[in-house]
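Colleague: whatever this is, show me its structure:
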Amino acid sequence: MTTFAIAPEVLRDTISAALGDKVASIKVALGEVTVTVKADAYLEAMEALRDAPGCKFEQLIDICGMDYSAWRDTEWDGPRYCAVSHLLSVSLNQRVRVKVFCPDDDFPVIPSVMHIWNSANWFEREAFDLYGIVFDGHVDLRRILTDYGFIGHPFRKDFPLSGHVEMRYDEELRRVVYQPVTIEPREVTPRIIREENYGGLQ
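Modeller: As a prediction, this is how the structure comes out:
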């Protein structure tokens, strides 16, 4: 028997009823439901999304970090760091996006959801590595994409485009060495050349 997805407005209302006062905001845009949950109710909300009738989000598809410090080139009024999860219910054929903001910009911490979905392991490590978001309760929160000695978190909007250090092979020492970046940052604007009447345009 084929199960068809319900209308996003119906899913929004179902999730809102299941989470109650754990919801900070919930909306439908472009046919997708996005729910922002309160940081102090994050774990309870995620467990409810997995277990509640009408939700049954058995799978965690992704977790990523976000840095809102320069959101849409305007001044952002709110916490800087956010973790965004995408959940899938195979049994009910529905999806939801869940956002939670870290309460402290200087030390962004939220609970790990590894005990709810074990697929969170590497996703949370990636968000930690790239954004510096600490997932409290994670069993092995190490960097996963950058080098062991890497300094900083490269997806933060205040991280320099050229980075802080570079590595090269030293012929005399016969090994790889690290040194301060010697590349001067520059902005490159691509030059676009089109033939006359390209694509039928005048």
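Colleague: every contact and neighbour count from this point should use C-alpha atoms.
Modeller: OK.
Colleague: name the element the most centrally placed residue in the chain belongs to?
Modeller: The residue lying closest to the centre of the chain (CA atoms, centre = their mean) is Cys64, at 1.9 Å. Using DSSP states H and E, the element containing Cys64 is strand 59-67.
Colleague: give me the helices and strands touching that strand, please.
Modeller: Judged by 3 or more CA pairs under 8 Å, 6 or more residues apart in numbering; DSSP states H and E, strand 59-67 is in contact with strand 81-89, helix 120-131.
Colleague: circling back to that earlier point, how about the residue nearest to the centre of the chain, what does it touch?
Modeller: Ala83, Val84, Ser85, Phe123, Glu124, Glu126, Ala127 (CA atoms under 8 Å, 6 or more residues apart in numbering).
Colleague: helices of this structure, start to end?
Modeller: Secondary structure of the chain (DSSP state H): helices located at 8-19, 42-51, 120-131.
Colleague: now the strands: where do they sit in this structure?
Modeller: 23-29, 32-37, 59-67, 81-89, 94-101, 109-111, 134-136, 165-170, 175-180 (DSSP state E).
Colleague: tell me the angle of the fifth one relative to strand 23-29?
Modeller: Read it as strand 94-101. Calculated by axes from the mean of the first three to the mean of the last three CA atoms, to 10 degrees, strand 94-101 forms an angle of 130 degrees with strand 23-29.
Colleague: any idea how far strand 94-101 is from the chain center?
Modeller: 11 Å (CA atoms, centre = their mean, to the nearest Å).
Colleague: now the last one
Modeller: Taking the mean of its C-alpha atoms, strand 175-180 sits 31 Å from the chain's own mean (CA atoms, centre = their mean).
Colleague: equivalent analysis for the third one, please.
Modeller: When distances are taken as CA atoms, centre = their mean, strand 59-67 is centred 4 Å away from the chain's centroid.
Colleague: how about this one, so we can line them up?
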Amino acid sequence: MTTKLETLQLALKNALGEGAEVNQALGEVTVVVKAAGYIQAMQTLRDDPTLRFEEMIDLCGVDYSQYGEGTWDGARFAVVVHLLSLEHNWRVRVRVFCPDDDMPLVESITPIWRAANWFEREAFDLFGILFDGHGDLRRILTDYGFIGHPFRKDFPITGYVEMRYDPEQKRVIYQPVTIEPRENIPRVIREETYGTK
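Modeller: All right, here's what the predicted structure looks like:
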């Protein structure tokens, strides 16, 4: 007797063919597709009657640059999409790696699931992943003048610039980050005269 996950795996392999790698781990099924076949695979996942993943639940970017404590040798950026089939009551995770680390780019799935709009904008804003064919790819969480992409592993924790209101100029100004170094020692292990000498 086959389990529901085995049935899903078989249906995915039949529908997607050799263009996708289907894995099962920890009670979840993951499909890894190549960037060149990403849109076709997503269209198949939605329209194939044996699959019918009609709902896109989530889409996010991932930076693998320090994955496995630096042992990762694959592409740096990936887009991960979670899909739900209401008809068959099953879920799948789809991962596509961006072929170019310097300019991470995959096709937009907004023509297939309109709900991907803001998710793709978030992945662009935070990771710098570009979505070809997206109608309005602009920042969604950071300020329009923000420099860089804060979820990249090489982005400095302090950022590059800070924004503050200047009462003399009566406007918001941007300036390089200035953080005074300080010693962070928990109070429970600090001596009573700490900082007074």
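Colleague: just the TM-score for the two chains, thanks.
Modeller: With the length set by TM-score structural alignment, normalised by the length of the second structure, the two chains reach a TM-score of 0.90; 187 aligned residues with a CA RMSD of 1.8 Å.
Colleague: circling back to that earlier point, quick check: the gap between the aligned residue in the second structure for the residue nearest to the centre of the first structure and Leu51 of the second structure.
Modeller: Matched to the second structure by TM-score structural alignment, Cys64 of the first structure sits across from Cys60. Cys60 of the second structure sits at a distance of 22 Å from Leu51 of the second structure (criterion: CA to CA, to the nearest Å).
Colleague: ok, back up a step: now tabulate the strands of the first structure in JSON lines and tack on distance to Lys157 of the first structure.
Modeller: As requested, the strands of the first structure are exported to JSON lines (distance: least, CA to CA, whole Å):
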{"stretch": "strand 23-29", "distance to Lys157 of the first structure": "25"}
{"stretch": "strand 32-37", "distance to Lys157 of the first structure": "22"}
{"stretch": "strand 59-67", "distance to Lys157 of the first structure": "7"}
{"stretch": "strand 81-89", "distance to Lys157 of the first structure": "11"}
{"stretch": "strand 94-101", "distance to Lys157 of the first structure": "16"}
{"stretch": "strand 109-111", "distance to Lys157 of the first structure": "18"}
{"stretch": "strand 134-136", "distance to Lys157 of the first structure": "17"}
{"stretch": "strand 165-170", "distance to Lys157 of the first structure": "17"}
{"stretch": "strand 175-180", "distance to Lys157 of the first structure": "20"}
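Colleague: for Ala17 of the first structure, which of these is the nearest?
Modeller: strand 23-29 (9.6 Å; CA to CA).
Colleague: what does that closest one contact?
Modeller: Residues beyond strand 23-29 of the first structure that count as contacts (CA under 8 Å, 6+ apart) turn out to be Pro8, Glu9, Arg12, Ser16, Val33, Thr34, Val35, Thr36, Val37, Lys38.
Colleague: repeat the analysis, applying 7 Å as the threshold.
Modeller: Pro8, Glu9, Val33, Thr34, Val35, Thr36, Val37, Lys38 (CA atoms under 7 Å, 6 or more residues apart in numbering).
Colleague: can you tell me, leaving aside adjacent residues, what's nearest to the alignment partner in the second structure of the last one?
Modeller: This points to Lys38 of the first structure. Matched by TM-score structural alignment, Lys38 of the first structure corresponds to Lys34 in the second structure. Among residues not flanking Lys34 of the second structure along the chain, Val96 sits closest, at 5.9 Å (CA to CA, 6 or more residues apart in numbering).
Colleague: what about the counterpart of that neighbour in the first structure, how many neighbours?
Modeller: Residue correspondence to the first structure (TM-score structural alignment): Val96 of the second structure is matched to Val100. Applying other CA atoms under 10 Å, we find 23 residues neighbouring Val100 of the first structure.
Colleague: what of Leu11 of the first structure?
Modeller: Residues near Leu11 of the first structure, counting by other CA under 10 Å: 20.
Colleague: can you tell me what sits against stretch 105-122 of the second structure?
Modeller: With CA under 7 Å, 6+ apart, stretch 105-122 of the second structure has contacts from 35, 39, 43, 56, 59-60, 98, 129-134, 137-141.
Colleague: mark which of those residues are buried, thanks.
Modeller: Restricting those to buried positions leaves 35, 39, 43, 56, 59-60, 98, 129-131, 134, 137-140, with burial counted as 16 or more other CA atoms under 10 Å.
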